[in-house]
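Undergrad: Output the structure for:
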Amino acid sequence: MAENGAAEANGGQQAPQVKMNILGQYVRDLSFENVMAQKGGSGEVQPDVTVQVNLDAKKRSTEHQYEVVIKLNVSSKSKGSGDQLFLLEIEYAGIFHIEGVPEEQMHPFLLIECPRMLFPFLRRIVSDITRDGGYPPLNLDNIDFVQIYRNELARRQAEQANQTANA
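TA: A predicted model of the protein is given here:
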C-alpha cells in the first residue's frame, strides 16, 4: 500500500529504480617513499600528516559503465624539524555499472556515491602500506565527498567568473 501512495504522490509515475554494481576495483598507480629511512634517520618523531584528495570519473565504451578514480596524496613530515618522513601517492579505481540515474544527477552520483563505495578498501590499502613501510598504520579519517564536490563546483564557478570578467 505504501508503494501505491508513493506512486500517486509522483503523479502516478514510479521513480526509476537505481541499479549500481561494482564490476571491479584496482590500484591504478601507487608510489610510497620512506624518505626518513633513505636518509638514515631514526628515533621518535611526531608526524604531521596532510592528505589531498582528487576525484575523476569517465564513461567507458561499454553502455552504463563508468570508471571512478580516487587520487590520494599523503605527505608526512616531522612536526619538530619539518623533515619529510614519507610520501604516499595512490590512485584507486572502480568500474561501476550504473542504471536508472537521471542524466542531470549522474555527475554528482559518480563523484559522491561511487567514491563512498570505494573508500573503505582504499583506507585499508593506505593502512597496510604505511605499516609495511615502517610506520604505524595510517587510518584515514572519513572523507566528505559531498563537500569535495561542492568545493570543486565553487572553484569552477569562480574560474568561469574570472574568465568572463577578463574577457
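Undergrad: can we go C-alpha only for contacts and neighbour counts from here?
TA: Will do.
Undergrad: give the contact list for L85.
TA: Neighbouring residues of L85 by C-alpha atoms under 8 Å, 6 or more residues apart in numbering: N34, V35, M36, P47, S75, S76, K77, S78.
Undergrad: Just the closest of those residues to N21, please.
TA: When these are compared for distance to N21 (C-alpha to C-alpha), S75 wins out at 32.6 Å.
Undergrad: returning to that earlier point: sort out for me which of the contacts of L85 are in helices.
TA: Judged by DSSP state H, helices contain the following of these: V35, M36.
Undergrad: Out of the contacts of L85, which is nearest to K58?
TA: Looking across the contacts of L85 and measuring by C-alpha to C-alpha, the closest to K58 is S75, at 27.2 Å.
Undergrad: Not including adjacent chain positions, what is the nearest residue to the residue nearest the centre of the chain?
TA: Central residue of the chain (C-alpha atoms, centre = their mean): I70, 3.6 Å from the mean position. Nearest non-adjacent residue to I70, counting by C-alpha to C-alpha, 6 or more residues apart in numbering: L55, 4.9 Å away.
Undergrad: To check against the first, give me the structure of this:
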Amino acid sequence: MADEDQTTEDQTTPETPAPNGAAQPQQMPQMNILGQYIRDLSFENVAVQKGQVMEGQPDINVQVGLEAKKRSTEGQYEVAVKLNVTAKVKGGDTPVFAMELDYAGVFAISNVPENQMHPYLMIECPRMLFPFLRRIVSDVSRDGGFPPLNLENIDFVSLYRNELTRRAQAQAAEAPKV
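TA: Predicted structure coming up:
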C-alpha cells in the first residue's frame, strides 16, 4: 500500500500567449505520491475494558484535521490527515471505542502556481490519501471487535472553505477595534 506510486497524467492545455507574444503551452498540475505512512495510531476499546456489552448502533463522531508542510527537497510536500473517531452508546455518554489516526503522504508536486498551492495541498492531496485511510479505519475497528467502520466520503473542499471562514472570523475578532 505505501509503495504504490500514483501519478496524474501529463497533459497540456491549449497554448497561451507568453508576455513576449510567442505561444507557450501551459502545463497541467502534476502530483506523484512518493510514499504514505501511519505517523500515529491509537485504538482504545473502552467497552471491553469496562466489561460492558454494546447493544445496537453506536453514535459515531468523526473529527478531521489537515496539516501540510514543505519538505527540504524542491517540489516535495508532506500532507497529513488527522482523524479522531469516537463511538458512544446511542443516546448516552458512555464511550464504546476511541480511535486516533494520523496518516501522512509525501507528494512531489509541479506546475501548480504558488497562489494555488495551499488549497491544492489541503484538498487534492488528502483526497488521494483518503481511500487508504478509510481502509485502515475499517480494518482497525473490525480487528478491535466491532463491525468495520466505513467512513463516508469527506468533502475536503467544504472542509477547506470552513477553515478559511473560521480563520477570517478569528482574525476579525482579534483585530483592534477603533
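Undergrad: Next, the TM-score between them, please.
TA: Superposed pair, TM-score by TM-score structural alignment, normalised by the length of structure 1: 0.92. Supporting alignment: 163 aligned residues with a C-alpha RMSD of 1.8 Å.
Undergrad: Three-state assignment for the residue nearest to I70 of structure 1, please.
TA: strand (DSSP: H, G, I helix; E, B strand; the rest coil).
Undergrad: What residue in structure 2 is paired with it?
TA: For L55 of structure 1, the aligned residue in structure 2 is L66 (criterion: TM-score structural alignment).
Undergrad: Is it correct that that match is in contact with E78?
TA: No: look at L66 of structure 2 against E78 with C-alpha atoms under 8 Å: they stay out of range, at 10.8 Å.
Undergrad: re earlier: and the match of L55 of structure 1, how close does it get to N162 of structure 2?
TA: 12 Å (C-alpha to C-alpha, to the nearest Å).
Undergrad: what about those two, which has more around it?
TA: Per other C-alpha atoms under 10 Å, whichever of L66 of structure 2 and N162 has more neighbours is L66, with 20 against 12.
Undergrad: What segments of structure 1 are strands?
TA: For structure 1, strands defined by DSSP state E occupy the ranges 19-33, 47-59, 65-78, 84-99.
Undergrad: so which of these gets nearest A6 of structure 1?
TA: Here strand 19-33 is closest among these (C-alpha to C-alpha), at 19.2 Å.
Undergrad: Give me the range in structure 2 that the closest one lines up against.
TA: So strand 19-33 of structure 1 sits over residues 30-44 in structure 2, by TM-score structural alignment.
Undergrad: mean shift of that stretch relative to structure 1?
TA: Stretch 30-44 of structure 2, aligned to structure 1 and superposed, deviates on average by 0.5 Å (mean C-alpha distance after the TM-score superposition for structure 1).
Undergrad: since we're on the nearest residue to D56 of structure 1 once chain neighbours are set aside, how many residues are nearby?
TA: Leaving aside its chain neighbours, D56 of structure 1 sits nearest to V69 (5.1 Å; criterion: C-alpha to C-alpha, 6+ apart). Using other C-alpha under 10 Å, V69 of structure 1 has 26 neighbouring residues.
Undergrad: before we move on, what about the one 3 residues further on?
TA: Neighbouring residues of L72 of structure 1 were enumerated by other C-alpha under 10 Å; the total is 19.
Undergrad: Relative to G41 of structure 1, how far out is it?
TA: 25 Å.
Undergrad: Next: L23 of structure 1.
TA: 43 Å.
Undergrad: Also Q147 of structure 1?
TA: 38 Å.
Undergrad: any idea which helix is longest in structure 1?
TA: Longest helix in structure 1 by number of residues (criterion: DSSP H): helix 145-166.
Undergrad: Which residues does that one contact?
TA: Contact with helix 145-166 of structure 1 is made by P108, L111, I112, P115, R116, as judged by C-alpha under 8 Å, 6+ apart.
Undergrad: just stretch 22-39 of structure 1 next, same as before
TA: 42, 83-97, 118, 129, 133-134.
Undergrad: List the buried residues in it.
TA: For stretch 22-39 of structure 1, burial by neighbour count (16 or more other C-alpha atoms under 10 Å) applies to I22, Q25, E33, N34, V35, M36.
Undergrad: Please apply the same query to stretch 112-128 of structure 1.
TA: Applying 16+ other C-alpha under 10 Å to stretch 112-128 of structure 1 flags I112, C114, P115, R116, L118, F119, L122, I125, V126, S127, D128 as buried.
Undergrad: How about stretch 52-70 of structure 1?
TA: Buried positions in stretch 52-70 of structure 1, judged by neighbour count with 16+ other C-alpha under 10 Å: L55, A57, Q65, Y66, E67, V68, V69, I70.
Undergrad: The fourth one corresponds to which position in structure 2?
TA: Pointing back at Y66 of structure 1 there. Under TM-score structural alignment, Y66 of structure 1 pairs with Y77 in structure 2.
Undergrad: I'd like the distance between the nearest residue to that match once chain neighbours are set aside and I60 of structure 2.
TA: Using C-alpha to C-alpha, 6+ apart and skipping residues adjacent in sequence, the residue nearest Y77 of structure 2 is K70, 4.5 Å away. Counting by C-alpha to C-alpha, the gap from K70 of structure 2 to I60 of structure 2 is 33 Å.
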